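>>> A predicted structure for the sequence below; I have some questions about it.
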Amino acid sequence: MDVNLIDEAHPGKIAAVFNNETDARAAEKALLQSGFFSQDVINIIQPNDANLSHKIEPDSPGIAGTILKSHGVLGVVGLLAGLILASILITAGPTFTESNPGATYFALGFVGLMIGMMIAGAISLRPDHDPLITETVEASADNKWTIVVQAENRDGVNQAKQILSSRAVSITETI
């Protein structure tokens, strides 16, 4: 059974920073001419762009889906792990757990649920996106242009990187 906790259509991203609009537009044209990318997955962020956050993370429903799916799945997995551990302790464990099965099930089930939810929270925060977001925000504040390409997988990120690497001042990627 394959459970993918990331619900975003394009979980991979690459941000390429350029010194000016001309270089950014030429890079955008190269991406489009490759036939691998369409206009809807390419966003150009100009200096001090008012829509910067939406251009970096345009898939709000996908992010919400990731939050819901990861918390649901990992919460249940954590709860079940806690209940299994409680069963083992009640069967073969210390006297306290044998004489208080209800408290043992409740306590370990609750702890398992909370651990699962905390892991889901870490997944939902997508800490792997932080360097890309920071680089893009700083470039915009420094009057530079950035192209953010949304990719479905590692191949898409690699393809964008190959096209942009010779033109960009810096490149940051995530998947």
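That came in fine, so what should we check first?
>>> alpha carbons only for contacts and neighbour counts from here, please
Fine.
>>> all strands for this structure, in order.
Using DSSP state E, the strands assigned to the chain run over residues 12-18, 42-45, 145-151, 170-174.
>>> and these, which is most packed in?
Highest mean neighbour count among these (mean count of other Cα atoms under 10 Å): strand 145-151, with a mean of 28.
>>> Tell me what angle that strand forms with strand 170-174.
30 degrees (axes from the mean of the first three to the mean of the last three Cα atoms, to 10 degrees).
>>> And the residue sitting nearest the centre point of the chain, how far from Met118?
Nearest to the geometric centre of the chain sits Arg126, at 3.8 Å (Cα atoms, centre = their mean). Look at Arg126 and Met118: by Cα to Cα, to the nearest Å, they are 13 Å apart.
>>> Then Trp145?
Applying Cα to Cα to Trp145 and Met118 gives a distance of 36 Å.
>>> Pro101 too?
Distance from Pro101 to Met118, by Cα to Cα: 25 Å.
>>> Could you do Pro58 as well?
For Pro58, the distance to Met118 (Cα to Cα) stands at 25 Å.
>>> before we move on, what about Gly35?
According to Cα to Cα, Gly35 and Met118 sit 41 Å apart.
>>> Neighbour count: those two, which is higher?
A direct count of neighbours by other Cα atoms under 10 Å for Gly35 and Met118 places Met118 higher, at 16 against 8.
>>> for comparison:
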Amino acid sequence: MKLKYLLFGERSLTKVAALFNSPTTAQEAANRVRTICHMADSQVKIVSPADQPSGTAFSTKIEPELKGIWHTLVRAHLWMGIAGMLAGALLFVLLYALDNISIRSTPLLSLLAFLGFGLMFGLMLGGLFTLRPDHGHVITVVRQAVEQGRWAVVAHPTDPAQVDSVIKALARGSERVVKTF
């Protein structure tokens, strides 16, 4: 099982957006992506100036997998918390084996401290995975374009090959293409 499936609950981990000056070119690009890249309508959305950046329509088009985001939140925190505790336990074992005097003098308290700090740092890392900082850039670019009266086509490909074909399809006729990691 790949690490990304263990941590993330969303089907599409990558977001690709392209900016257009007219609704016609945006619609043509969306149709081209659906056809060439064999994507469903639910994977390709057009964000228009009518979609208020603070509104539900905008949010749903940019982040359509609300249930998947919640699964990501739970999975990332659970698995990163466990990994952090394991890292803390390994560090404790290493220092104990190296005959560290402070660890040897209070082994139970030391173990609890290492497990606690490992859990804390693991949960913080899980929070970072949940925040998805790479999405912030794409969302900001689309929000600014919409506020300036332009259109955006946002695609949610599910695999690396589809990501590459979406980028190529959207590059034709768009002024800018951005993507998440």
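Received, thanks. These numbers were taken from a predicted model, which means no experiment stands behind them.
>>> Give me the mean deviation of the helix ranked longest in structure 1 from structure 2.
The longest helix of structure 1 (DSSP state H) is helix 60-92. Helix 60-92 of structure 1: mean distance to aligned residues in structure 2 after superposition is 1.4 Å, counting by mean Cα distance after the TM-score superposition for structure 1.
>>> Show me what that helix is packed up against.
If contacts are counted by 3 or more Cα pairs under 8 Å, 6 or more residues apart in numbering; DSSP states H and E, helix 60-92 of structure 1 sits against helix 95-99, helix 101-125.
>>> Need those in a markdown table (columns: distance to Gly72 of structure 1).
Output for those, formatted as a markdown table (distance: least, Cα to Cα, whole Å):
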| stretch | distance to Gly72 of structure 1 |
| --- | --- |
| helix 95-99 | 28 |
| helix 101-125 | 8 |
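>>> Please identify the most buried of those helices.
On a mean-neighbour basis (criterion: mean count of other Cα under 10 Å), the most buried of the helices and strands packed on helix 60-92 of structure 1 is helix 101-125, at a mean of 18.
>>> And that helix against structure 2, how far off on average?
Compared with structure 2 after fitting, helix 101-125 of structure 1 deviates on average by 0.9 Å (mean Cα distance after the TM-score superposition for structure 1).
>>> Where in structure 2 does that helix fall?
Aligned by TM-score structural alignment, helix 101-125 of structure 1 falls on residues 107-131 of structure 2.
>>> Quick one: distance of the matching stretch to the chain centre.
Centroid displacement of stretch 107-131 of structure 2 relative to its chain, using Cα atoms, centre = their mean, to the nearest Å, is 22 Å.
>>> Show me what it is in contact with.
For stretch 107-131 of structure 2, the external contacting residues (Cα atoms under 8 Å, 6 or more residues apart in numbering) are 69, 72-73, 76-89, 91-92, 103.
>>> can we see that at 7 Å?
Stretch 107-131 of structure 2 is contacted by residues 72-73, 76-77, 80-85, 87-89, 92, 103 when judged by Cα atoms under 7 Å, 6 or more residues apart in numbering.
>>> Check stretch 90-100 of structure 2 too.
Against stretch 90-100 of structure 2 from outside (Cα under 7 Å, 6+ apart): 103-104, 111, 114.
>>> among those, which two are most distant?
The distance between the two most remote of the contacts of stretch 90-100 of structure 2 (Cα to Cα) is 13.5 Å, for Arg104 and Phe114.
>>> Now do the buried residues in stretch 78-96 of structure 1.
78-87, 89-90 (16 or more other Cα atoms under 10 Å).
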